[in-house]
Every structure is written in structure tokens, then in C-alpha cells.
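1. prediction below, plus the sequence it came from.
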Amino acid sequence: MLVTATANRSTNSRRVVFPFTAVIGQEDMKLALILNVIDPRIGGVMIMGDRGTGKSTTIRALADLLPEIEVVADDPFSRSPRDPDIQRERESPDLPTDKKKVPMVDLPLGATEDRVCGTIDIEKALSEGVKAFEPGLLAKANRGILYVDEVNLLDDHLVDVLLDSAASGWNTVEREGISIRHPAQFVLVGSGNPEEGELRPQLLDRFGMHAEIRTVRDPELRVQIVEQRSDFDQSPQDYLEKHSAAQSDLQQRIVDAQARLPEVTIDHDYRVKISQVCSELDVDGLRGDIVSNRAARALTAFEGRNEVTIEDIRTVIVMCLRHRLRKDPLESIDSGYKVEKVFSQVFGVAMAEEEASSNGRQPVGAG
């Protein structure tokens, strides 16, 4: 999903959404979302945490933050006018274009496979000889974000369909010998509450990153969050105006990172050590290796650099690997300690807690 900078939009013509830069805390979740926008090939993010911790608010805020994209007018799949497929389909390199917000699609828990994938009108196809296709939610989400709340309560088969489309970038609908294929390139974001059950390890492994969030316990910070929300509800336009500069800065950082990403390099020795970490943690397959490399490169691009550092890898590797350590569906997901410990041993650095202690400060997340 490539986004390009556009002129500032009028807030009067769109639904008012809480600004992403005003979300307090939950840094892992925010970073994982941003990295997946910079490089959708990371494979999406699974967000697990307590109820009422701002998961839905943050995801919608990110979609609203992103700049508008250029699309072919009246195209149900929001394809770019530079897409060679639609140029061949319309038999013209010059197509009418339009600007639209990055699609943000909520998948309802009770959605059927037809609603998600789309349906083929067999009667019309047979009587008129045309492929009559009614696009589903995957078509609507192309070049955008597909959000599934309570994904751990969704039917495993439907989760499989979503993950297949997210990984391949295509959705194929087949019925009665008729097949239709359309682009479905989106960032898949799932969220859920661990109390209601975890995804099977085989499905969880296919999410690129895993962010765990907890209820804020600090009373002062809780008051600050409540006051921020109250200010937004009382005067949304004034609140948005107050955060417009920060929103624009972050939007430009994401756009710049997308452009810089192809130039980012990661040293061969670091790639070997990432794979060594995955091997010593007994991570099945190679998804962990691939995602860790991609996430580290995306973070480097986001930070405005061209070479991946050990700190970049350290920042992302727990979110890339922690959910891949489960071998038994009854096991709980690792807190991150195992990944950090093996990372520190392989890369020859002190663990975050040890560094914090030696510097006389609290470790991140303490207190």
C-alpha cells in the first residue's frame, strides 16, 4: 500500500476521528501499525490486550492519518491508474482518476464468506455470458487496512481466507466453474482479548507482528487519557487543529520512509544472527526470519536512516517472534523475555533490564 503526500484535507468533509499522535502510551501497538503501513509485506499485526485499551481507536486513527491515494474513478477495487492490469482491462493508459482516503474496512464478527470474498451471479453469467461479480469486503479493503476485532472469535476458515489474501495480495472467487480474481492488497490488523481465547498457533504464526497491550495503571496517566478524550468529545475540530502539526509531521515521516525503504540495507552478519536467534528459539519455518528483517528495515527507514543497527533489530524482534514460540494451543504467548534473552546472547549485548539497571533508571514498562 503505497501512499503519496497530498494537500491538507478539510476536516469538515469527513468523519472526525481521534488523532493518532494524541494516543497516549501503547507504543508497541503504534509502532507495529506504522511499520506495517511502511512495508505491508511484513504481514499485518495481531493486537492482544485488555478491553477498553484503545485498540479500535488507534487503528482508525492511523487510517485517518494516512494521505489520500490516487485511484481510477469508479473502480470497485480502488486500483492505481498506473496499475498495468487495469490499463489492459480498460484498454487505455489514460484513465479518469480520483483521490480518496486510504480504505479502512471493519470486518463484522458474523460476516459470511460471501460477504468477505464477494459473490458471482451465476444466473447472469449463464444467461448473458458475462462474469457478474459482486465485490466483497476484501475488494473494498484493497490498498487499505482490514481490521478484524475479536479475531480470536472468528471462524478459523475465515481467518485462513483473510491471511491467504493478505499474503498473496489476491482474492479468488470460484463458483460453478466460473473463477474471478481481483487484487486484495491490504494491511491485516486483528485484535482480541486473551481471556476469550487465543488463535491456533498455526494461524497466529501467519501474522507478521504481535503487540501486547495492557491497561494503564498509573493514576496520573489515566487522568490524562480521560481528559484528552473529554477535550476531543467537547470540541473535535479545535482538538484536531491543536494536533494538526504533529499529524502532518508523522504523515510526512511515513511517506518519506516508504520512499526510502528500497535503499535500506541490513548487514549480512546481522541477518545471520537474526536467523540464529530464530533457530535457537526453535521457531518453525522461516517467517520469523523474514518478518524480523523486514520490520527492522522498515524501522530504519522510519528513523530516516539507510543502514539497520542492532538497536533497530532489538526494537522489533520481540514483536516479530514472541507469538511463534507456542507449540501447544494451551500454552500462553511468551512475554518477550525468552526472545530478549536469546537476542542478547546471540548479538553479545546486555538485556534491556540490565542496561536500565546499570544506568540507574527503570526498565521500559516498569512501575
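-> Nice, thanks for sending it over.
2. C-alpha only now, for contacts and for neighbours.
-> OK.
3. strands along this protein, start to end?
-> Counting by DSSP state E, residue ranges of the strands within the chain are 45-49, 69-72, 97-100, 104-106, 118-120, 133-135, 144-149, 170-175, 178-183, 186-192, 209-213.
4. turn the ones you listed into CSV, including distance to residue 29 and mean neighbour count.
-> Listed next are the strands of the chain as CSV, based on distance: least, C-alpha to C-alpha, whole Å; neighbours: other C-alpha atoms under 10 Å:
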stretch, distance to residue 29, mean neighbour count
strand 45-49, 7, 24
strand 69-72, 24, 22
strand 97-100, 26, 14
strand 104-106, 17, 19
strand 118-120, 31, 19
strand 133-135, 31, 16
strand 144-149, 14, 25
strand 170-175, 26, 15
strand 178-183, 27, 14
strand 186-192, 10, 25
strand 209-213, 5, 24
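5. next up, a structure to set beside the first:
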Amino acid sequence: MTNPFPFSAIVGQDQMKTAMILTAIDPGLGGVLVFGDRGTGKSTAVRALAALLPPITVVQGCPVNSEAPQDCPVWANVTDHTTTERPTPVVDLPLGVTEDRVTGALDIERALAHGEKSFEPGLLARANRGYLYIDEVNLLEDHIVDLLLDVAQSGINTVEREGLSIRHAARFVLVGSGNPEEGELRPQLLDRFGLSVEVASPNTVEERVEVIRRRDAYDRDHAAFMAKWQAEDATLRDAILAARAALPQVETSDEILHDCAHLSLALGADGLRGELTLLRAARALAALRGAGRIDRAHLRDIAPLALSHRLRRDPLDDAGSSARVARTVADTLP
């Protein structure tokens, strides 16, 4: 099987790569929404990052990728408690998918006839401890998106049919991508994504040539290309693991909390999810950069990713949400 394109070899798209890395450091950030042109490396970045991360340890045969035998659901009837390593899962959720395919399905006939709970795990079980990727998320049916966001928030998938109930762990990073020309997400759904990024095709000849050169090398001499970028991916992997370890020790001052609240109020962001996400993302960024405490530079750098999709529309402002955030950050956090 061909290895995914190396994460370090992706040309440009720095904000998208930063957002992906921060979710690897702190999966509790709430996922990433990537809006932009087709062919800008959105799905490539997700698979590349998952391939870059160290493999996860799982119990052999556990359908939800549990690390310890006691964490495997009872209904799975896992008797072999040996463990193995497998790559961080990346599960694609196709458009038109049914709810049963996402959450899993109960065999009601078997339950009634034999008194046994028989459960066929769905995509959420496979995505546990990994990534769930939705291309064209703006075209996905609303009730499926609501379901995914609720599960992503709670970390538990619950299936109830005819008085029977099944629960299992479903902790994953939700990554949605789409083209705004094909429709927009509802504001309440936008707000549930932790970070958002707007990507565009490279606008210089030099960048476009470099994209072509690297992709051509990847296709023509795969082994040599992977070997060339192996060291850079390994360096990034070590940085992510170090940041994960340092994350709990990153200090947060009262001044930073005031800055988060002040910035959200200045932008008119609804609710408190913006401040909380801004704080968590800034902490992850500080850990990535080896800083022992959050400072204003971290807030300034991460604010467009954490807040731009939470703004109310302003018909009198044609600058766009990212520009509005940047402008307000400059005024609020000098």
C-alpha cells in the first residue's frame, strides 16, 4: 500500500497545517473546519498527519480501538487480550450515509429471539482515537452533522432501539472540509467546530511549480521521495509528542483570561465557546513552541483560527471574518 503524502512536504497552507497539528496535541479542541477551493490539500493533510503520528496500541479484535481490555465494550465479546499496534485511524464519512452506518446497528430480531445483544459497529467505532473526515461537510444532512457533533463533544456513542441501549467510546478529531460556493453551514454548527481555516490555491508561479514538482516526485519515485522527507516528519512527530507531554504544565495568567474575554466581546462572538477554544488552542500552541506560559503572541497567532467562524455577519463589512479578527486583534491586543 502506498504511504500517504508526507505532512512536511505539503507546500504552504501554514494555517491549515497549524490547526491540524494543534488537534494532534490537544484532541479536545473540537476538530477543524477547512473551507476553500478544491485541490488545495485538505484531505491530503488529514491523512498525512495521521500517518505521521505514532501508532496506537489496541486490544486485538476490539472494534473501538481500546488500549486496555477493560475498556473494550461488553457486547464485543473480546476474549483475546493481546495488544497490537495499528496506525492512527482515519475514517471517511461519505455523503448520503445513513444514521445506522454512522452509529452502528442493533440486531433486534436476534435480541428478541435469543435475548442477546447483537451490535454491528459503525463508522464512529472505527474512528475512535483517530480522525473522522467529512468531505463536503456543508452538503451533509443536518441530522447527521448534529449527531456527529454531539458525539464528538461527549466522546460517547449511544444507540437505542426498541428498549435496547448500546454505548461505546467514540473520541475522535472531527475534520470537515468543503467549498463555500456549494452552500454554507448553519451558524450553530460552525460554532461547534473548534478551529476553522480558509484555504486557497497557491497564487504565485513559484509555489505552484513546487507543488507540481513534489507531487510528481511522490508519484514517480515514491520510495526516494518518502525517504527524503522522513527526517522532517520525524522531527515534527517528536515536537508533537513533546508538546503533548508539556501541555498540562503550561501556565495561564489572569491577564490572558482577560484578553480572551475582551477579544471575544470586541468581536461580538456569541456564547463562551470562543474564549474556551481560544485558550485551549493558545495553550497547545505555547506547548508546541516550548513556552512555559501563554502570552499575547500566542493569542494573536491563533485568534483567526479559533474565532473567525463564530462571528455574526456584518453586511456593511466586506473584509471577511478573518480580516475582521485580525483587525480587532491588532486593536485589542497591541
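-> Sure, I can see it. Owing to the predicted nature of the structure, the values given are computational and were not obtained by experimental measurement.
6. just to revisit the earlier point, now the strands of the first structure as TSV including distance to residue 17 of the first structure?
-> TSV is the format used below for those (distance: least, C-alpha to C-alpha, whole Å):
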stretch	distance to residue 17 of the first structure
strand 45-49	20
strand 69-72	18
strand 97-100	16
strand 104-106	12
strand 118-120	29
strand 133-135	27
strand 144-149	15
strand 170-175	30
strand 178-183	28
strand 186-192	18
strand 209-213	21
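7. please enumerate the helices of the second structure.
-> Listed from the start of the chain, the second structure has helices (DSSP state H) covering 14-25, 42-52, 99-103, 108-114, 123-127, 142-154, 187-190, 205-220, 222-246, 254-267, 273-288, 296-307, 321-332.
8. of all those, which one comes closest to residue 35 of the second structure?
-> helix 42-52 (8.7 Å; C-alpha to C-alpha).
9. by how much does that closest one deviate from the first structure on average?
-> Helix 42-52 of the second structure: mean distance to aligned residues in the first structure after superposition is 1.0 Å, counting by mean C-alpha distance after the TM-score superposition for the first structure.
10. what's that helix aligned against in the first structure?
-> Mapped onto the first structure using TM-score structural alignment, helix 42-52 of the second structure covers residues 55-65.
11. same thing with stretch 117-124 of the second structure?
-> Alignment of stretch 117-124 of the second structure against the first structure: residues 131-138, by TM-score structural alignment.
12. ok, and what's touching that stretch?
-> The contact list for stretch 131-138 of the first structure (C-alpha atoms under 8 Å, 6 or more residues apart in numbering) reads 76, 105, 107, 114-122, 124-125, 146, 171, 178, 180, 184.
13. try stretch 83-97 of the first structure
-> Where contact means C-alpha under 8 Å, 6+ apart, the residues beyond stretch 83-97 of the first structure that reach it are 70-73, 79, 81-82.
14. check which residues of that stretch are buried.
-> The neighbour-count criterion (16 or more other C-alpha atoms under 10 Å) identifies 86-87, 95 as the buried residues of stretch 83-97 of the first structure.
15. same deal with stretch 59-76 of the first structure?
-> So, applying 16+ other C-alpha under 10 Å, buried residues of stretch 59-76 of the first structure: 59-73.
16. now check residue 240 of the second structure against the first structure: what is it aligned to?
-> Aligned against the first structure by TM-score structural alignment, residue 240 of the second structure finds its counterpart in residue 254.
17. in this structure that match contacts residue 38, no?
-> Yes: in this structure, residue 254 of the first structure is within contact of residue 38 by C-alpha atoms under 8 Å, at 6.4 Å.
18. shared neighbours, those two?
-> In the contact map built from C-alpha under 8 Å, 6+ apart, the residues linked to both residue 254 of the first structure and residue 38 are residue 302.
19. residue 318 of the first structure is nearest to which of the strands of the first structure?
-> Residue 318 of the first structure lies closest, by C-alpha to C-alpha, to one member of those: strand 209-213, at 8.4 Å.
20. which residues in the second structure does the closest one match up with?
-> Going by TM-score structural alignment, strand 209-213 of the first structure lines up with residues 195-199 of the second structure.
21. average distance between that stretch and the first structure?
-> Superposed on the first structure, stretch 195-199 of the second structure shows a mean distance of 0.4 Å to its aligned residues (mean C-alpha distance after the TM-score superposition for the first structure).
22. what does that stretch rub up against?
-> Stretch 195-199 of the second structure is contacted by residues 13, 15-16, 19, 29-37, 40, 277, 305-309 when judged by C-alpha under 8 Å, 6+ apart.
23. could you rerun that using 7 Å?
-> Counting contacts by C-alpha atoms under 7 Å, 6 or more residues apart in numbering, the residues outside stretch 195-199 of the second structure that touch it are 13, 15-16, 19, 31-37, 40, 305-306, 309.
24. for the first structure, list the residue farthest from the centre, please.
-> residue 127 (42.0 Å; C-alpha atoms, centre = their mean).
25. which ones are touching it?
-> In this structure, residue 127 of the first structure makes contact with no residue, judged by C-alpha under 7 Å, 6+ apart.
26. and residue 257 of the first structure, by the same measure?
-> Contacts of residue 257 of the first structure were listed using C-alpha under 7 Å, 6+ apart, and they are 38, 301-302, 304.
27. and the residues you listed as JSON lines, adding distance to residue 273 of the first structure and neighbour count?
-> As requested, the contacts of residue 257 of the first structure are arranged in JSON lines below (distance: C-alpha to C-alpha, whole Å; neighbours: other C-alpha atoms under 10 Å):
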{"residue": "38", "distance to residue 273 of the first structure": "24", "neighbour count": "27"}
{"residue": "301", "distance to residue 273 of the first structure": "21", "neighbour count": "28"}
{"residue": "302", "distance to residue 273 of the first structure": "22", "neighbour count": "23"}
{"residue": "304", "distance to residue 273 of the first structure": "24", "neighbour count": "16"}
